[in-house]
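K.L.:
Would you be able to build a 3D model of this:
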Amino acid sequence: MINKEKVIVLIGPTAVGKTNTSIELAKRFNGEIISGDSMQIYKKMDIGTAKITVEEMDGVPHHLIDIKEPDESFSVAEFQQLVRKKITDIHSRGKLPFIVGGTGLYIQAVLYDYQFTETPGDEGYRVALERDLASKGSQWLHEKLEKIDPAAAQNIHRNNTRRVIRALEIHHCTGKTMTEYQEAQSQELLYDVALVGLTMDRERLYERIDLRVDLMMDQGLIQEVKGLYESGLRNVQSVQAIGYKELYDYFDGTVSLDKAVENLKQNSRRYAKRQLTWFRNKMDVSWFDVTIKDSHTKIIEDISEFIAGKLQLKSNK
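P.N.:
Next up, the predicted model:
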């Protein structure tokens, strides 16, 4: 039997506290952290993506942060390829890779034998959909997907038009929905994985999300987004992210600033709900409830014990 590379994965909804927990765990297990967030790859997008600072890293090496310009696209397949190389690289230096983030499909694609090269495409159909998007809008496009593949429509936000179009294209080319295509993929784990999830009382989580948005505004989110807006960056993947598209609406003059911030909070809460649904339905996660702040030390101990037992490791405690 081939020994699989060991990987620790820490997932959970936005604002649940993954960053601090991951640093503490990485120190205990001589780890390096690979960002599993599809938006922290972008430069100049720090506040809105809650990107970890150098100070917060506290000496723990981090990978796949600030590797793309905001006008560049980034696919699940590219993420899969980059992360797998990083896992091998980190192991080669005697360290343990931690994948930390909240983008479920991206993380799933790394851990399982997902074959993206086999997915067919049709450029003509894609261009036609892009024309429809321009004339009829993202809501119309999303409703088209909802009729064909309700499960995919549930998981893909209507403003993520690139993925909506891709889901429609897969169905057009194969007669199968994206959901059917994903379910047909191999369910065998490629790595020896300890899959840890952080969860929290829903009401408390939503309070934290709202507070985080207020903090982002205090830290200068509006100036960060204004810089991207005034640079002429439009209709690209990066600014479809929550935190950016809402403020773009404000700069476009379609909503007030108060309404934009309210939309940002609401979209963040909805995203957290979708993240939890994805993780619970698609991945075999061992969950740890972090609602009670006073029990943080115990939670770290419990998670460390779980990881050590699952992967036969010793911590540096």
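K.L.:
Every contact and neighbour count from this point should use C-alpha atoms.
P.N.:
OK.
K.L.:
Y106 is in contact with Q81, isn't it?
P.N.:
No. In this structure, Y106 is not within contact of Q81 by CA atoms under 8 Å, at 10.7 Å.
K.L.:
joint contacts of those two?
P.N.:
Counting by CA atoms under 8 Å, 6 or more residues apart in numbering, Y106 and Q81 have no shared contacts at all.
K.L.:
ok, these two, which is more surrounded?
P.N.:
Y106 (20 against 12; other CA atoms under 10 Å).
K.L.:
before we move on, which element is the more buried one in?
P.N.:
Secondary-structure assignment from DSSP states H and E places Y106 in helix 104-111.
K.L.:
The structure of the following sequence is requested for comparison with the preceding one:
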Amino acid sequence: MKPIVISVIGPTAVGKTKLGIEICKRFNGEVINGDSMQFYRGFDIGTAKVTEEEAEGIPHHLIDQLSPTDSYSAASFKNDLSEKVNQLKNKRKLPVVVGGTGFYIQSAIYDFNFSDAKRDDQYVEAAIQDIKENGVEPYYEKLKQVDPVQASKVHPNNIRRVVRALEVYERTGLPMSDYEAKQSNESPYTPYIIGLDMDRQLLYERINKRVDLMMEEGLLEEVTRIYEKFGGDVQAMQGIGYKEFIPYFEEDQPLEQVVNQIKQNTRRFAKRQLTYYRNKIPDVHWYQVDPDHYLETFELIFSNLAGFLEKLNE
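P.N.:
I've put the predicted structure just below:
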């Protein structure tokens, strides 16, 4: 039988971390991080990285394995996930992937066929620097010419995906959409995907409160240390909760405006996450959660998951 992989998805601040830990406690599992920002060392408060106390002794994998200067991709995650799943299978542990980076989860669970073109870091960094100085429009227009299908799926503000699509075309002569069209949605795993959702207004209130709490816990000091050591151009500094501070460091925005921008960007991100999950990831078992009644929903999830696992063992 293919390795069993449980995946917990949902918008930021919905409660994925707690659910993942509880699943591991009840079903002899270990967590594999699926949040692209939590791979980086030092990015703790702004990513809501699990603390030792919160983890309750449950091992968490693929956290803190990268330096802020390292690049990482969905293809990297796909390979790392495969390795961790096999390790946990050998230990007779249930892999529980927790995280909200939709494309990473989708491509790893459903075995995306990534381009064989190796990354050209010089091309990427030169293109991104040019975009910062002159705008993304020329690159996005070129992408529309060489790969209109991919251009229709990538927002021009997502400059790394725009550049990656062009990089694939430049190095292989084939549009990235050709590779994606070959996806079969055939998983190398036996997946069980749990999706958490929440009333939109309640979720937004939780996001706003969480950002305020992050500031109280020292987010400004965390980002300052990173910025002073690595600058604002490294890939990890482009994440929400970090990139918004760059205008503050450059004395272009007051701190209050930065905090409000983080809240707004996080709310918009949560909305995009849900849209992506519902449109791109098949066979998700969705649950509506209430912050005041988490345990009731969790018990239902545990019961359904137990039924799924029992059927596999019949």
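K.L.:
Can you pull the TM-score for these?
P.N.:
Scored against TM-score structural alignment, normalised by the length of structure 2, the superposed chains reach a TM-score of 0.89; 308 aligned residues with a CA RMSD of 2.5 Å.
K.L.:
returning to what we had before: what span of structure 2 is the helix holding Y106 of structure 1 aligned with?
P.N.:
Taken onto structure 2 by TM-score structural alignment, helix 104-111 of structure 1 occupies residues 102-109 there.
K.L.:
compared with structure 1, how much does the matching stretch deviate?
P.N.:
Superposing on structure 1 and averaging over aligned pairs (mean CA distance after the TM-score superposition for structure 1), stretch 102-109 of structure 2 comes out at 1.1 Å.
K.L.:
contact partners of that stretch?
P.N.:
9, 34, 36, 73-75, 77-79, 81-82, 99, 112, 187-189, 191, 273, 276-277, 280-281.
K.L.:
Which among these count as buried?
P.N.:
Buried by 16 or more other CA atoms under 10 Å: 9, 34, 36, 74-75, 77-78, 81-82, 99, 112, 188-189, 191, 273, 277, 281, out of those.
K.L.:
List the ones among those residues that fall in helices.
P.N.:
A74, A75, F77, K78, L81, S82, Q273, Y277 (DSSP state H).
K.L.:
Name the nearest of these relative to N134 of structure 2.
P.N.:
A74 (27.4 Å; CA to CA).
K.L.:
For T119 of structure 1, the count of nearby residues, please.
P.N.:
T119 of structure 1: 12 neighbours (other CA under 10 Å).
K.L.:
Now the nearest residue to it once chain neighbours are set aside: which helix or strand?
P.N.:
Leaving out its chain neighbours, the residue that sits closest to T119 of structure 1 by CA to CA, 6 or more residues apart in numbering is I170, at 7.1 Å. For I170 of structure 1, the element it lies in under DSSP H and E is helix 161-174.
K.L.:
can I assume I21 of structure 2 is in contact with I58?
P.N.:
Yes. If you go by CA under 8 Å, I21 of structure 2 and I58 touch, sitting 6.7 Å apart.
K.L.:
So between those two, which is more surrounded?
P.N.:
I21 (23 against 17).
K.L.:
Which helix or strand contains that one?
P.N.:
Residue-wise, I21 of structure 2 maps onto helix 16-27 under DSSP H and E.
K.L.:
Now do the longest strand seen in structure 1: which range of structure 2 does it align onto?
P.N.:
Identified as the longest strand of structure 1 according to DSSP state E is strand 192-199. Aligned by TM-score structural alignment, strand 192-199 of structure 1 falls on residues 190-197 of structure 2.
K.L.:
Tell me the counterpart of G59 of structure 1 in structure 2.
P.N.:
Checking TM-score structural alignment: G59 of structure 1 goes with G57.
K.L.:
dump the residue contacts of the one residue sitting closest to the centre of structure 1.
P.N.:
Centroid-nearest residue in structure 1: T103, 2.2 Å away (criterion: CA atoms, centre = their mean). Counting by CA under 8 Å, 6+ apart, T103 of structure 1 touches G36, D37, S38, Q275.
K.L.:
Skip the chain neighbours and tell me the closest residue to the aligned partner of the first one in structure 2.
P.N.:
Under the alignment (TM-score structural alignment), G36 of structure 1 maps onto G34 of structure 2. By the measure of CA to CA, 6+ apart, the closest residue to G34 of structure 2 outside its immediate chain neighbours is G99, 4.1 Å from it.
K.L.:
Identify the residues contacting that neighbour.
P.N.:
Counted by CA under 8 Å, 6+ apart, G99 of structure 2 has contacts V8, I9, G10, K16, T17, N33, G34, D35, I105.
K.L.:
State whether the third one and V97 are indeed in contact, as I suppose.
P.N.:
No. Proximity of G10 of structure 2 to V97 does not meet the contact threshold set by CA under 8 Å, at 11.9 Å.
K.L.:
Tell me how far the match of G36 of structure 1 lies from M198 of structure 2.
P.N.:
Computed as CA to CA, to the nearest Å, the G34 of structure 2 to M198 of structure 2 distance reads 20 Å.
K.L.:
whereabouts in structure 2 does the helix or strand hosting L264 of structure 1 align?
P.N.:
In this structure, L264 of structure 1 sits in helix 257-282 according to DSSP H and E. Using TM-score structural alignment, the residues of structure 2 aligned to helix 257-282 of structure 1 are 255-280.
K.L.:
buried stuff in the matching stretch?
P.N.:
So, applying 16+ other CA under 10 Å, buried residues of stretch 255-280 of structure 2: 255, 258-259, 261-264, 266-267, 270-271, 273-274, 277.
K.L.:
mean shift of it relative to structure 1?
P.N.:
Counting by mean CA distance after the TM-score superposition for structure 1, stretch 255-280 of structure 2 comes out at 0.9 Å.
K.L.:
Any idea how far that stretch is from the middle of the chain?
P.N.:
13 Å (CA atoms, centre = their mean, to the nearest Å).
K.L.:
One more: stretch 21-41 of structure 2?
P.N.:
Using CA atoms, centre = their mean, the offset of stretch 21-41 of structure 2 from its chain centre is 13 Å.
K.L.:
so how far does that stretch reach from one end to the other?
P.N.:
21 Å.
K.L.:
buried stuff in that stretch?
P.N.:
Those buried within stretch 21-41 of structure 2 under the rule 16+ other CA under 10 Å are 21-24, 27, 29-40.
K.L.:
Among the residues you listed, name the ones in strands.
P.N.:
G29, E30, V31, I32, N33.
K.L.:
from the residues you listed, which two are the most distant?
P.N.:
G29 and N33 (12.9 Å).
K.L.:
Can you tell me the closest non-neighbouring residue to the counterpart of L305 of structure 2 in structure 1?
P.N.:
Counting by TM-score structural alignment, L305 of structure 2 lines up with I307 in structure 1. Distances taken as CA to CA, 6+ apart place A194 nearest to I307 of structure 1, at 5.9 Å, with adjacent residues excluded.
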